[in-house]
Structure formats: C-alpha cells, structure tokens
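# Sequence isn't available, so here's the structure alone:
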C-alpha cells in the first residue's frame, strides 16, 4: 500500500494522458517536417543505421604509436565469457613468447567448467547466509534472479588459475554449450533455485552444519554431472608438445594443470590490481571497494577495486603499454559502438539530432541512474599519443576476426573517458600511496552496484 505522503505527492504532480493531450502531441509531431523525414529513414533502416555519423569514422585512422604484440582474435560466440577470453588473450601471447613459438593457445573451457562449479558453491553459501531474510527481500531477489551466469571479474580469475591451473586449448576444447551457453545456464539455474528452497528449509529446521554440508556436497555432485555432460570433464594431466623457434620438437608429458601454470606463466597474477573509475556519490577516489555477494571460489581471493580519477587510470594504462604489456579492462560496450567496423566513439551515432532529444549526461549520472554499467571485458593493446596525450586506443576483442579491423576495435580517447570503468595494472606502476590505499579494508557496496555487473 502506498504511504499517505507518497499518494499526496503523486496527486499534486500527476499528469493524465487524455484524448486532448494525445491530439496535441500528435499535432506537434506532424507540424514539424523534419520529424517525418526522420521517421521515413528510421522505419526503413532502424535507429542506429539512420543515426550513423560517417565523419566520425573518417577522422580516426587505425594507427598507433605504441602497440603490444598480440595473437589472433578468438571467438567467444554466444556466451558471456569475455572476462575469461580477455585474460587468456594476454596469457596466450606471453606463453608463446616464453616458448619462443609463433602461437600457443590456452583452454577457456577448462576454467569455465570450474568457474561454474565454484559459482554454484558460492551461491549455496550466499543462500545459507541470507536464510533469515524474507523471500521478497531485495538481497534474495538478487541472488535468485541469476544464481550463476557466465560473467566474472579479474580477482575471480586469479583465484581460478591459482586453484586449478591452466591447460592447452587442445586438452579441453570448446563445445556447443561453451560456445552457446543459454540452455546450459537455464537448467543449472533452475536446479540452483530448487536447491535454494531446500537449503532455506534446512536452516529453518535448525539442521546441523554437518547435515547441511552433506546436502550441499550432493547438490554439487549434480552440478558437476550437468557441467560434464555439457562441456566435458576437465583433464587431470596434460601433455605439452610444440616445436620451438629453431624447429626442435619439445615435449613435457603427464603434468598437472597447476604444474603447467607454475612453469609457463610469465607473471604472478597476484601482482595485478583492479583499478576503477566510478565517479559516484557513494564512492570516493583513492578508496578501495568490494561488492557484496560477488565471487566464485568461497576461499578465493577477495574482489577489490581502487577507485581513481580518469586521468590517473589513463596514465597507469599508458605506462603498462609502454612496458610492453597489454591491459585487461572493463567497459560498457553497448554505448556508441559500431560493432561491424569496430569503432567506439561518442559521436558515432547522432541520436540527439535524429530524435531532437537532448541525450547529454555525465558519467556519474549514467552510473547512478542505471544508464550505464560494466558489460564487457577486453584487452587494450595499443595507444596513439600526440604530444604525450592519448587520442585513440587499440582494443583486442573476443568476437572473432570478421568484425572490426580483423577483430580489433578502435576506441577514441573521449569514449574511454565516458565508458571505461576498469583496468587491471601491475602494482609496479602504482605509487606507494596507491598501494597503501589498496591494502586498506574495502568499503562494501551493494550486490547490485554497477561495479559488480560484469560478474553477471
């Protein structure tokens, strides 16, 4: 029931859409010829094609003053594994370099399997911890709306690799369900919701922790079998075979995934720190944050971000590129992006002119009013500097080589300012103060905060 105060406020401001008002709106529309002209184009070609700004494409050649070597563009297909592909893209290049060969590829599907299994267990943990909440609580609604999905965050990846290691792509190749995950996710989530009801009842019945743990173990066995049926059983041992730069055959047989990761990784992933730019009222710069109920491995690395201004985020990114190392980043790819040509520019579509509506807003408003959030992870592998200032950035995507510049995207510096929210930077590029701030106890954000959206 509405409160008395709410009802009174609405009575004062309520506008009724009457027949007379509809006629007035229609007369205003039909009395403006350019609206009809716009209608003719949009009805036939759609909004995006009709609002396309050709000049924006002409002004940005695909050339960069700083570039990091990369391998060919992969294809995540109809799945939400961009965060996995982004890190694997970087590691593929580094391992190829270490082995002295042209290309070497890791399995995304291997990490994908264990991420799903761990997310199920993480979901069970959250359900137990919220068992005293009503079913219509926002927290429980958040958990049940998507018990597990394909998305993730950098710290989740670090925990996965530390616990399960890595394997070559041929050891656990892609399957139909890793390429197109909707049906698999649908039925895993259906099972997890049924499990949630059982777990809440066990808590209500005051069952012991041992009894609950035994039930969860049985539930995880069912999740495991569903995953194995859909995407295969992860290997316990792998054979590494390749020819080095001199053409000599090399082989290392029967090693575990963790042994493979320990031997062939060139970097310590724990040396990398997630940096965000979130100019929101509930987030201060030079402060560390985390997001409630977000994660995969219960005992894994905690998810933390250091919030900085945009100029600092760009400077850190450029410094890492100058160090010949690509940068994992998160952004809102759905904003002013030509997916066919691979151009990310705020003026790529002149929708304000098309609709005669003012769409101008700032980054803070877009975050706080649900207009923008983290939706996609990719890799920054280059930048073009003019007078030491960035103008365009080279982006390695995971949507195959048929789009963009053989799979690469071009991001204007203005687009980066407005729609990039996260980069991951080696700690050696951070100042002592930034490192100290990052080590502080993080402020916990709500589960539905936009800084947690990439994990969904």
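The structure has been received and is ready for your questions. It should be emphasised that the depicted structure is a prediction, and the values quoted were computed from it without experimental measurement.
# C-alpha only now, for contacts and for neighbours.
OK.
# Residue 372 is in contact with residue 366, correct?
Yes. In this structure, residue 366 is within contact of residue 372 by Cα atoms under 8 Å, at 5.2 Å.
# Looks to me like residue 382 is in a strand.
Yes. Counting by DSSP: H, G, I helix; E, B strand; the rest coil, residue 382 falls inside a strand.
# how about the strands of this structure, start to end?
Assigned by DSSP state E, the strands in the chain fall at 66-67, 238-243, 249-255, 272-276, 287-291, 305-307, 327-331, 337-338, 343-344, 376-386, 389-396, 408-412, 420-426, 443-445.
# Those strands into JSON lines, with extra columns for mean neighbour count and distance to residue 195?
Compiled in JSON lines, the strands of the chain are given as follows (neighbours: other Cα atoms under 10 Å; distance: least, Cα to Cα, whole Å):
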{"stretch": "strand 66-67", "mean neighbour count": "18", "distance to residue 195": "49"}
{"stretch": "strand 238-243", "mean neighbour count": "16", "distance to residue 195": "34"}
{"stretch": "strand 249-255", "mean neighbour count": "11", "distance to residue 195": "36"}
{"stretch": "strand 272-276", "mean neighbour count": "23", "distance to residue 195": "33"}
{"stretch": "strand 287-291", "mean neighbour count": "21", "distance to residue 195": "24"}
{"stretch": "strand 305-307", "mean neighbour count": "25", "distance to residue 195": "32"}
{"stretch": "strand 327-331", "mean neighbour count": "25", "distance to residue 195": "32"}
{"stretch": "strand 337-338", "mean neighbour count": "22", "distance to residue 195": "40"}
{"stretch": "strand 343-344", "mean neighbour count": "26", "distance to residue 195": "42"}
{"stretch": "strand 376-386", "mean neighbour count": "24", "distance to residue 195": "30"}
{"stretch": "strand 389-396", "mean neighbour count": "22", "distance to residue 195": "39"}
{"stretch": "strand 408-412", "mean neighbour count": "25", "distance to residue 195": "42"}
{"stretch": "strand 420-426", "mean neighbour count": "24", "distance to residue 195": "34"}
{"stretch": "strand 443-445", "mean neighbour count": "15", "distance to residue 195": "27"}
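# alright, now check it against this:
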C-alpha cells in the first residue's frame, strides 16, 4: 500500500476523531421515554419471561416449520451413515470426501466406509503454510498497516477452505482410506494445532519481511523458507501422524466377500477407487450484489492453499439457474458439494433449515429482514459451512425442499441429515459444485472466460 496510502489512512483517522467530538449522545430523557413505552406494552412483559428463561431462539422456534419440511423427497440418493468432523473446521473436506464415498459405497458395495480426513488435513496445513509464506513475500514491500498485510496476519491459516482448494490437494496427494491414516486428537479438535501453527507462521513472517527489507537474495530467502517448511512438516507429523506413502486396501463388501488390494499409493487409490476427473467440475455461485453481474466468472485474490495448484474460480448465476443445475445433477444420481450460511434460521437438534424456523421478528416486534445482496454487502452473511445435497423434493416441476448430509455426526437432525426449504436455499445458499456437462454452452463459455479478480476480503472469498 505504501507510504502515501498510510498517510491517507492517518488523515482519515483524524477526520473520524473530529466527527466523534460532534456526535449526539444518548440522553437520560431519551432512555426514560423508551422505558415508559416498554412498560405500557403488556406483550413485552409476557415475552420477556420466556426469552429470559429459555433464550432467544428457543422462545422463537416455530414448530410449524417441522411439518412443512418433513424428510420425504422425490429424489433421494443412498449415501450411508454420516461422518463427524467433531471440533474442527474441516466441513469442506468432509463434504468433498463424502461425495467420493457415496460413489464408492455404490460401486464396491461398501458399508460404513470413510476416506481419511486426517490425511487430507495434513497436506492442506502443509501447503497452506507455503502459500502464506509466498503471500508474505509478495507483499513484503507494503507497510504492516496495509490492508493486504493485515489480512494475511489476522489469520495466517485456518481449517476452512474452498472446493478448488480441496481439488488441488486431491490432485497432488491423492486420498487414502480412513484405516490407512485414522483421526488424531489434533485433527478432531484442531484448536491447539491452529493456535501454535499460526504463532509460528507469524514469527516466520517477521523473518521473511526482515530479509526482504535487508536486500537478501532470492536464494537466501528461499533457503530460509525451506527450513521453515521443514519445521512445519515436523510439527504436523508430531501432531497428526505420518501420511502413508503406500498401503493395502482391505475390506469385506455387503455380500461378505473379502477383498485386498496391496501396495497402493494415495494417487493410484484415487484413480482406481474414486475414479473422478476433478477437472470436470465447476463452482457455481449465487451472489446477487451489484459488483458481481450474473453469467460472469470470478476469482479471489490471495485465496488458495497450493502454490501452483488450481485457481479458485466461480460462475455467478441467478438462483433459478442455480437450482436447475443442482436438480439435474441429483437426477443423474450424483450428490453435490455446496456451501451456505448454516447458522442462519436453522435448528441444529431437529435439522430444519427454513426461513420460518424461528419467528424472531414477532418475538421482539423488530424487523430483522434484509435482502440477500444487503446481507452480503453489509457483512450480515457469507458462506460458513459446506455440506452435501443428497436429495430434493420436486413437485409440479418445482423444488420445494432439499435433503442435506451434514458432517456433525448422527446425533443432530434426522440421523445427521437436515432438511433445507427451497426458500432457505434462495437466501442462504451460495455455492454448488456441478459437472460441466450440465452447464449450457453459454454458461460454460462464461465460466471459462478470464475471471474478474475480487478483493481477498470479499464475501465470496469466505472459507467453509
């Protein structure tokens, strides 16, 4: 950002301080007026008893939404039992691995089978460290107060990610069965791991920026970075375990037949047992904001995990097109990775995601309503969670509700599955991953066009 921008920021801060001096304050008379009006409203008194005792969402829950969103669907794919990401932010990789698992369950007659999330987690952390280092070096000429550098240092890495980021990991490292690299304490509960990993990355950022400022050669800088990456690798092996280079795949199918495939690598296992061409899939988003016209492609600056990996890229379409693409893929028998804002108007215990799941407007007599575009523009909503669409109820050619496979275990929802109303999808679903064959020629051409680059902090850069 440079010195000129920094001085500009100081000037803006000075103006803000001056404005603060003239801002109107809350007066005692104003509050007394509010208190009098509140006391005169009997409804406030009754509602307060419930809210104070039971909490906001429990008091506002609308049981009628359960009736409207019964878990019955005209298209309902067989997917097996749900997985559990536990105390980690790995929903995006669980969702991707689950879509592969669905295919394998049907192709090889497997039961209760999972792919290793810990294996994928290890390589994602390793690659994210290098991605962070390279972004620190790319911005080393900027002041620490620049928005880009501050963005990098605020969260050097985290558990979340995007579809194209998981594709980069799969294409480089393959996948393995969960038995080949089981969960560890630190993959199931990643808080400590992330805490110490980010401490190290910020410390290394100091060294790298100082080396650039001192005019060190690229060779010296890359040598220092290599030593940092070795420490990261050691840290991850101690914390998560050792990723297998070769392994045997041993299983008994639902017909009780025994199978063993020996001396596989993660790459050959992916090719033989998953057998998916990841380049056949594209990310479709619905972001109805003025800065993102429909039928255009977009990418996000500084968003990724693997240096030299797949570019994060989206095609923005209207919601009608969005849902038609999702229905087409489900009709073909294939589940769908998708991203949404799961915490909005959804019940965790019963697994209902519906606009009328709670009547908070009626509870407080306050209108909380915003449009989808307003929520994105003003920071009220963004993609927070990735799951899998495994079914849809289509009535008279129109979708009415969707079946969702979550990764929070089988103690929530209907044995881990949620029901998403069609209206909720309209408002809080932002991304689906669709095979190219379902796109129209015009949509495919729009996706393949040169994307507009969005700022790192754009809501479409949110990590699930």
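Good, I have the coordinates. Every value quoted in this text rests on a predicted model; they were computed, and no experiment measured them.
# what about residue 366 and residue 372 of structure 1, which has more around it?
Neighbours were counted for residue 366 of structure 1 and for residue 372 using other Cα atoms under 10 Å; residue 372 has more, 20 against 17.
# What is the equivalent residue in structure 2 for that one?
Here residue 372 of structure 1 is matched to residue 381 in structure 2, going by TM-score structural alignment.
# Helices of the stretch 151-300 of structure 2, start to end?
163-173, 185-188, 191-213, 218-240, 266-269 (DSSP state H, counting those that start in this stretch).
# so the match of residue 372 of structure 1 touches residue 342, yeah?
No. The criterion here is Cα under 8 Å, and residue 381 of structure 2 misses it with residue 342 at 9.9 Å.
# and for the two, which residues touch both?
Counting by Cα atoms under 8 Å, 6 or more residues apart in numbering, the residues touching both residue 381 of structure 2 and residue 342 are residue 428.
# so what's the counterpart of residue 427 of structure 1 in structure 2 up against?
Under the alignment (TM-score structural alignment), residue 427 of structure 1 pairs with residue 436 of structure 2. Contacts for residue 436 of structure 2 (Cα under 8 Å, 6+ apart) come out as 280, 281, 282, 444.
# change it to 6 Å
280, 281 (Cα atoms under 6 Å, 6 or more residues apart in numbering).
# Can you give me the separation between it and residue 446 of structure 2?
12 Å (Cα to Cα, to the nearest Å).
# swap in residue 362 of structure 2?
Note on residue 362 of structure 2: its distance to residue 446 of structure 2, by Cα to Cα, is 43 Å.
# do residue 279 of structure 2 as well
Residue 279 of structure 2 is 16 Å from residue 446 of structure 2, by Cα to Cα.
# Just want to know which of these two has more residues nearby.
Higher neighbour count among residue 279 of structure 2 and residue 446: residue 446, with 19 against 12, using other Cα under 10 Å.
# which one in structure 1 is aligned with that one?
Matched by TM-score structural alignment, residue 446 of structure 2 corresponds to residue 437 in structure 1.
# Over to residue 94 of structure 2?
So, by TM-score structural alignment, residue 94 of structure 2 is matched to residue 85.
# try residue 69 of structure 2
Counting by TM-score structural alignment, residue 69 of structure 2 corresponds to residue 60 in structure 1.
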